[in-house]
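S.K.: Kindly generate the corresponding structure for this input.
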Amino acid sequence: MAQPNVTTAAAVADVLKTPATAPRFVAAYKAAEAATRKRCRWPYADSDGDPIPAPDDLVQAVILRTGRYMARANSPDGLVGMGDLGMMRVSSVDRDIERLEAPWRPVVFG
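M.R.: Presented below is the predicted three-dimensional model:
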């Protein structure tokens, strides 16, 4: 059985205060959800086979990654204007997402 979704588009859209049907949001959400499911593993059923919701850390990671993807669309070259400070490069790594997902990533040896 494949892992279920971490969260729902409606829940993420509600937190980000954006329409859940907006094409830009849908694309960002699907990419964020897929990235988290690909990188992380969690117990998704108990001993009776009843579904267990995804951990709160992973739900928050999907929310942050979706918001990051949506914001990144405003700076396709990876630069943002910082007023008097000039241009700044947007980091490709989000330490908060890394921290939230770390306990759920499988450890690979060899």
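S.K.: only C-alpha atoms for contact and neighbour calcs from this point on.
M.R.: Noted.
S.K.: What count of nearby residues applies to residue 80?
M.R.: Residues within reach of residue 80, counting by other Cα atoms under 10 Å, total 15.
S.K.: wait, I meant residue 33
M.R.: Residue 33: 22 neighbours (other Cα under 10 Å).
S.K.: and after the strand or helix carrying it, which helix or strand comes next?
M.R.: Secondary-structure assignment from DSSP states H and E places residue 33 in helix 23-39. Counting by DSSP H and E, the element after helix 23-39 in chain order, helix or strand, is helix 56-72.
S.K.: Let's compare: structure for the following, please.
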Amino acid sequence: MLEIARRPILAMLEAYFMARRSMKNVTISLDEKLLQLTQAEAAKAGVSTSEFIADIVETALAAKAVKTGKNRQLEALERFFAGPKLNISENGRMPTAEERNARR
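M.R.: A predicted model of the protein is given here:
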């Protein structure tokens, strides 16, 4: 069920990130040790340092989008359940199938 809920968000993110035809340059500052670790991990992954950092940012943004989508769904459920109570019982009992389906 979670997979179904994630599809629209992931599809949107996938389309966004796959359309990275025009890459922009960004200058970031890293201390020497962090830079060395990043370069080593990028080499292990077989990608450039720039691509490695871009992948990390993409992953973080995708995780945030999925979490945000999940929060919206939870908030909608909470609003529904906090809303006015439905009066579906008759004389303190739930209606039978015949009573529910009777044409009135």
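S.K.: quick one: TM-score?
M.R.: Laid over one another, the chains give 0.30 as their TM-score (TM-score structural alignment, normalised by the length of structure 2), with 46 aligned residues with a Cα RMSD of 3.5 Å.
S.K.: for the helix holding residue 33 of structure 1, which positions count as buried?
M.R.: 25, 26, 28, 29, 32, 33, 36, 37 (16 or more other Cα atoms under 10 Å).
S.K.: so which of these comes closest to residue 12 of structure 1?
M.R.: residue 29 (7.8 Å; Cα to Cα).
S.K.: got the contact list for the nearest residue to the closest one once chain neighbours are set aside?
M.R.: Nearest residue to residue 29 of structure 1, sequence neighbours excluded (Cα to Cα, 6 or more residues apart in numbering): residue 66, at 5.1 Å. Going by Cα atoms under 8 Å, 6 or more residues apart in numbering, residue 66 of structure 1 touches 12, 25, 28, 29, 31, 32.
S.K.: again with residue 13 of structure 2
M.R.: If you count contacts by Cα under 8 Å, 6+ apart, then residue 13 of structure 2 has residue 62 around it.
S.K.: which is the next helix or strand following the helix or strand hosting it?
M.R.: Mapping residue 13 of structure 2 onto the secondary structure by DSSP H and E places it in helix 2-18. Note on helix 2-18 of structure 2: by DSSP H and E, the next helix or strand toward the C-terminus is helix 32-45.
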